[in-house]
Structures are given as C-alpha cells and as structure tokens.
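Trainee: structure of the sequence below:
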Amino acid sequence: MIKIDVDMNKCQHYGQCVFEAPEVFQLNADDKLEYQAEAPDEMLGDLEAAADVCPMQAITLMRE
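Mentor: So this is what the prediction gives:
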C-alpha cells in the first residue's frame, strides 16, 4: 500500500492531482480537495505524476 498525505496548509486546491489520479483525489462541491489516505501499489505511477504536477508540492507519498 501507498500512504498519501497532502499538506493542506500548502494545498491551494488547484486540482491538478485530480487529472492524474481521479481515483484518489477529488474536488468537492466547494472546490476543496479531498483524497484517500491509502492506495494500492499499482497506482504508484499515477500518484507520482499527481505529486509531480502539484504546483505547491503539497503531496507526499510513502510506501508501506
């Protein structure tokens, strides 16, 4: 499993991560980011892409 953390103090809710990994990241009705705290290893590529495109570099990934 991959643990996902988004520093909500850095996150500006641009939503670029949503395009890379929509199964994990979503914008809610108020356009605020929501995300799952864990994802399967098979999603590593999409999650790394999401972390890379984050303009605020607010996403941290950790493998268990």
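Trainee: contacts and neighbour counts: CA atoms only from here.
Mentor: Noted.
Trainee: tell me how far the nearest residue to Val18 once chain neighbours are set aside lies from Ala49.
Mentor: Leaving aside its chain neighbours, Val18 sits nearest to Phe25 (5.0 Å; criterion: C-alpha to C-alpha, 6 or more residues apart in numbering). Taking C-alpha to C-alpha, to the nearest Å as the measure, Phe25 falls 12 Å from Ala49.
Trainee: let's see this one next, to set against the first:
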Amino acid sequence: MFKIDSEKCTDCQSCLEVCPCGAIHEDENAEVCVIDVELCAECGACQAECPFEAIEETDE
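Mentor: You can find the predicted model right below:
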C-alpha cells in the first residue's frame, strides 16, 4: 500500500498523471494529492514519478 506524505506533497500532480488506475486525486481543501486505496493497484508508478519523494510504501 502507498501513502502520500502531505507535508512533502507540493500538489505538482505528477503522480496523478501516471497512475494507471485513476486512484490518485487532488484534495482541494488540503491542496495535496491523496491515494484511494480501494482503486490502487500498488504498481509503484506514482512513487517512481514523485520528484519530492512524498509517496511512501506502508504495511498498513
């Protein structure tokens, strides 16, 4: 499972653009991206694309 660290995320949306599942969307209130774990295929494309290392793999 992947999680976006809201303190590192700059809302550049690079991850959103490469997600093949459409699992990432922008939280307009927080101005960061978030991952919908129900849709996420855990492929890691978002983590590889993030220039700010804001996406972390978790055991949760």
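Trainee: overlay the chains and give the TM-score.
Mentor: With the length set by TM-score structural alignment, normalised by the length of the second structure, the two chains reach a TM-score of 0.67; 59 aligned residues with a C-alpha RMSD of 2.8 Å.
Trainee: return the residues in contact with the residue nearest to Val18 of the first structure.
Mentor: Going by C-alpha atoms under 8 Å, 6 or more residues apart in numbering, Phe25 of the first structure touches Cys17, Val18, Leu33, Glu34, Tyr35, Gln36.
Trainee: tell me where the first structure has strands.
Mentor: For the first structure, the strands defined by DSSP state E cover 2-6, 25-27, 33-35, 38-39, 59-63.
Trainee: tell me which residues in the last one are buried?
Mentor: Yep, that's strand 59-63 of the first structure we're talking about. Residues Ile59, Leu61 are the ones in strand 59-63 of the first structure that count as buried (16 or more other C-alpha atoms under 10 Å).
Trainee: which elements pack onto that strand?
Mentor: For strand 59-63 of the first structure, the packing partners by 3 or more C-alpha pairs under 8 Å, 6 or more residues apart in numbering; DSSP states H and E come out as strand 2-6, helix 44-53.
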